[in-house]
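Visitor: Provide a 3D model corresponding to the input given below.
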Amino acid sequence: MFTQIPKVILAIEDSSSYCRDLIKGISRYARVHGPWSIYRDIHDSSYLHGRNYRKEFYEHLQDIEADGLITRSPKRTMKLTRKGIPTIVAITESKAVGDFPKLQINHIAVGEMAAKYFLEKGYKNFAFYGDTKYLWTKMRYKGFRNIVEKSRCSLTCYDPPPAKTIMQKGFGYKINHIADWLSSLEKPIAVMASSDAWAVNVIEAARIAGINIPEQLSLIGVDNDVPICDTCFPQLSSIHLNSEQAGFKIAELLDRIMKGEKTYEHIVKVEPVQVITRVSTDTLAVEDEDVVTAMRYIRAMKREPVQITEVAEEAAVSLRTLQKKFKENLNSTILDEIKRTRINYIKELLLNTDMSITKVSDFLYFSGTNSFSRYFKANTGYSPLEYRKKYGRY
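Guide: Okay, the predicted model is just below:
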């Protein structure tokens, strides 16, 4: 056991929401189970004092006499890890020497979630925007492609110009290159960008090309970086990762290692949790007005246990006809869509509110918490409480 407060170094930049959420999770663990004395990398390249502080931070790491290290810069922190300081490497593309526990994003699952989301909206044409020379981008594309190809839909991947050419010709050339690519794609098109930051380029290029979002081009990013997503025009839909939960888990793992416990968990996964829908995907790639009317009704009634006969009545067609149209346009049944919409809404309440399980059950007009829990577990494999503990913030 420690006789004094353990010193922990976080070599994690804070320039993205993903990293900031990791830091939140780590600091939350330290508050609850600590205290820890945390020494943190500051990513503040906009100001001279920030750049100088960051340089000094890495130059003087060994002076700290740390008890533990969580790093996204394994090359810069290699001297510490070679000294045997308990270390967790928190970056996918790490080539760090040694058998360290690692934090890794399930990039393939991220791509799969984006593809499934678009398929549920009826899209047949898909595109991926990113640079697959980066491992994380390549893996997200692989997951996206796996689902699209299984559905026998069309898929195009952006081929960026050489970085040297972009440096020579400037940002305008880059955006126009993307605009030309977007113009060549068959519409309506569902586009996954490798991250929210990359999605911003697609929005600007679409504006230049005169392509309407989301009517002609539906766009999704990754990270749910709220300052980026909310300031885009239109606002950007994005995949939310359980980064804060993962930060809490790696802090817990590091704590056990620092205390001399044997651990067998060498990889902690960051998983995609849900798509946060904003304007950039708020549409259906379906031309059949009866299906569109039915889906609008299902979404509007997501709080209530809707019957398929009610949906058919709202669409003013026979149940048999509407079932056939759902199969043709969405490759699913009316009941499938009712369940999917309702389950997604339940997930949203569990993850983004502090409502108790009982309150969520009452809010959604279930007869009781037992029937609510059975319904949710039958459709997700988790009880509501298990799901909230695994992915939620509260």
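Visitor: alpha carbons only for contacts and neighbour counts from here, please
Guide: Fine.
Visitor: Is residue 38 located within a helix, as I assumed?
Guide: No. According to DSSP: H, G, I helix; E, B strand; the rest coil, residue 38 belongs to no helix; its state is strand.
Visitor: what about it, how many neighbours?
Guide: 18 (other Cα atoms under 10 Å).
Visitor: go on, residue 273?
Guide: Quick note: residue 273 (other Cα under 10 Å) scores 21 neighbours.
Visitor: I'd say it and residue 391 touch.
Guide: Yes. Residue 273 lies in contact with residue 391 (Cα atoms under 8 Å); the separation is 6.7 Å.
Visitor: Now the common contact residues for the two.
Guide: Jointly contacting residue 273 and residue 391 under the rule Cα atoms under 8 Å, 6 or more residues apart in numbering are residue 242.
Visitor: Residue 311 belongs to a helix?
Guide: Yes. The assignment for residue 311 is a helix, going by three-state DSSP.
Visitor: Which residues lie in contact with it in this structure?
Guide: With contact taken as Cα under 8 Å, 6+ apart, residue 311 is in contact with 294, 297-298, 334.
Visitor: in stretch 154-174, what counts as buried?
Guide: Residues 155, 157, 166, 174 are the ones in stretch 154-174 that count as buried (16 or more other Cα atoms under 10 Å).
Visitor: Start and end of that stretch, how far apart?
Guide: With Cα to Cα, to the nearest Å applied, stretch 154-174 spans 25 Å between its terminal residues.
Visitor: Show me the contact partners of that stretch.
Guide: 124-131, 145, 148-149, 181.
Visitor: same deal with stretch 84-95?
Guide: Residues outside stretch 84-95 that contact it (Cα under 8 Å, 6+ apart): 66-74, 81, 96, 100-105, 135-136, 250, 254, 257-258.
Visitor: on that earlier part again, from the buried residues of stretch 154-174, which land in helices?
Guide: 166, 174 (DSSP state H).
Visitor: quick one more, to check against the first:
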Amino acid sequence: MDNLSHFCCWNSECPDNGKKGVGNLSVTGRYGPGRERRMLRCRTCKTRFSERKGTPLFGAHLDSLTVESVLERIVEGRGIREVGRLSGLHRDTVTRYRRLVENNVGSIPQLKRKRKVLNVALFLETSHSYARETLHGIRSYVREHGPWKIRFSEQGRGVEPPPWLAHWKGDGILARMENDRLARAIDETGLPVVDVSCYRLLPSMPSVEPDPLEIARLAVDHLLERGLKHFGFCGVPGVPWSDLRGSSFARLVAEIGHDCHLYRRTVVQPISSSWNIDKTAIARWIRSLPKPVGILGAWDGCALQVLEVCRNLNVAVPDEVAVLGVDDDDLLCDLADPSLSSIKCSAHQVGYHAASLLDQMMAGKDVPPDIAMVRPAGVVARQSTDLLAIDDQLVSDALRFIRDHACEGIQVCDVLKIVPLSRRVLETRFKTAVGYSPHEAIVRLQLRTIKEFLTETDLSLATIATKSGFNHLNYMCKLFKQKTGFTPGEFRARNRSKN
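Guide: Modelled structure (predicted):
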């Protein structure tokens, strides 16, 4: 039985005009997409009319959810261009619905007339690209879901909390908390807080950070593809994200049967003074390493110091030491000599997701104090890792050909055209040199490309299959599920939710 108590007859000459809940209405039929809209009939005057009569939905050709979303954003006070961009509609369509709202807003009292402006404090430094990209992610969320009034505090590591914080009347805080004094001051406000560091100084609050295991996995795969068999990590003991990246990197290197040589600086000092480390100690460590070796720096600044020491020692980069950083500060990486390869950490997604969590908390929703791990975007390869450290020249030629053409649909028979070897000999020498077959080398690069497309774009699976070198979508999906344990759709949804 349809509940029609909130409808009324719109015939101005009907005795029951405008009266709700008097039992004069019945449903005579349904119409529209999916026949979801009802036609009503007044028993008193025999008039038939749509249930949407007298509302902004009357005459709408869009589905109900889209119309309601557009109307809600208009009533919140958002501009026509913004509503059109968020809803994917032409501005003329939005303008028409805005006029409907202006004429009928009294008939939709459940919609807010103006959204409350939330006061949010940001405690992040802007001295490096990762922090700035995090701020860009926060800004993107605010533009889409605001309005927020931002109080920004340039917060270097180790500084005292600002005096105004104790008396600030705000709604929430986003902070990179890396010292106890700031953490205590923020905790004492009693406000919703989301942390974007991995120090976890407030374990009762949710935290968002780059995934250290995935960073290490990208580093190991990248250096292995260069034919390297010796590995090193240069980091800072006692700094949580450095320790996590180093331990993850060492563990993954051990799993493939190689040793990881760890450099841990012994002088305890603020990480902000990253250019003042003991380069003499790093020089001794680099001299002691077997060559050629691939070194992962805990962050770009650390990797740049390794490059400087190698230059002072006349150690060839990348032929003797291949160097990989983390964070992809493109200005610093491009200015380095040679230019520095680096892992891009998806800091934009860190900021966006942290802002989303804070918005939920400020709305009164229960957000568990979990650590949200954001998958890194990938490796940005530059000169510092541009090598193939393989003694077998023919295998090196084959691997370079695979790296350059893996996503063009090549097969092992195509590789054999550029090396004068039989398939059996190539596979034997290839496995001896790098630990896996030519076919697996092709598949690894194709899978990496598929993951990047799934995570970073909205391309269809058919387009991704073509761009990754697959002639058949079904085969790509089957292979992806076999290698990763997820279908492409599941992988995209899983990593989009993280990011």
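Visitor: Against residue 174 of structure 2, how distant is residue 450 of structure 2?
Guide: Separation of residue 450 of structure 2 from residue 174 of structure 2 (Cα to Cα): 33 Å.
Visitor: what does residue 390 of structure 2 give?
Guide: Counting by Cα to Cα, the separation of residue 390 of structure 2 from residue 174 of structure 2 is 47 Å.
Visitor: Could you check how far residue 227 of structure 2 is from residue 252 of structure 2?
Guide: To residue 252 of structure 2, residue 227 of structure 2 is 16 Å away according to Cα to Cα.
Visitor: Which one of these two is surrounded by more residues?
Guide: Higher neighbour count among residue 227 of structure 2 and residue 252: residue 227, with 22 against 19, using other Cα under 10 Å.
Visitor: follow-up on the earlier one: just flag the most distant two among the contacts of residue 311 of structure 1.
Guide: 297 and 334 (11.3 Å; Cα to Cα).
Visitor: what's near enough to touch the spatially closest residue to residue 66 of structure 2 that is not a sequence neighbour?
Guide: Closest residue in space to residue 66 of structure 2, ignoring its immediate chain neighbours: residue 87 at 7.5 Å, by Cα to Cα, 6 or more residues apart in numbering. Residues near residue 87 of structure 2 by Cα under 8 Å, 6+ apart: 66, 69-70.
Visitor: now, which of those lie within helices?
Guide: Counting by DSSP H, the part of the contacts of residue 87 of structure 2 found in helices is 66, 69-70.
Visitor: Quick check: of the residues you listed, which has the highest neighbour count?
Guide: residue 70 (23 neighbours).
Visitor: Check the gap between it and residue 84 of structure 2 for me.
Guide: In terms of Cα to Cα, residue 70 of structure 2 sits 8 Å off from residue 84 of structure 2.
Visitor: Please apply the same query to residue 215 of structure 2.
Guide: 37 Å.
Visitor: helix, strand or coil for the residue mapped onto residue 431 of structure 2 from structure 1?
Guide: Aligning on TM-score structural alignment places residue 431 of structure 2 opposite residue 327 in structure 1. Following three-state DSSP, residue 327 of structure 1 is assigned to helix.
Visitor: which residues does residue 327 of structure 1 contact?
Guide: The contact partners of residue 327 of structure 1, taken as Cα under 8 Å, 6+ apart, are residue 333.
Visitor: any chance you could map the helices in the stretch 51-200 of structure 2?
Guide: 64-75, 80-87, 91-104, 129-145, 180-188 (DSSP state H, counting those that start in this stretch).
Visitor: could you dump those to TSV with distance to residue 487 of structure 2?
Guide: TSV is the format used below for the helices of the stretch 51-200 of structure 2 (distance: least, Cα to Cα, whole Å):
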stretch	distance to residue 487 of structure 2
helix 64-75	29
helix 80-87	29
helix 91-104	37
helix 129-145	28
helix 180-188	41
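Visitor: Among these, which comes closest to residue 329 of structure 2?
Guide: helix 129-145 (5.3 Å).
Visitor: Tell me if residue 323 of structure 2 really is in a strand.
Guide: Yes. Membership of residue 323 of structure 2 in a strand is supported by three-state DSSP.
Visitor: Can you find the partner of residue 195 of structure 1 in structure 2?
Guide: So residue 195 of structure 1 corresponds to residue 299, using TM-score structural alignment.
Visitor: What's the local residue count around that match?
Guide: A count of nearby residues for residue 299 of structure 2, using other Cα under 10 Å, gives 22.
Visitor: Neighbours of the closest residue to it other than its chain neighbours, how many?
Guide: Leaving aside its sequence neighbours, residue 299 of structure 2 sits nearest to residue 326 (Cα to Cα, 6+ apart; 4.4 Å). Summarising burial for residue 326 of structure 2: neighbours were counted as other Cα under 10 Å, giving 27.
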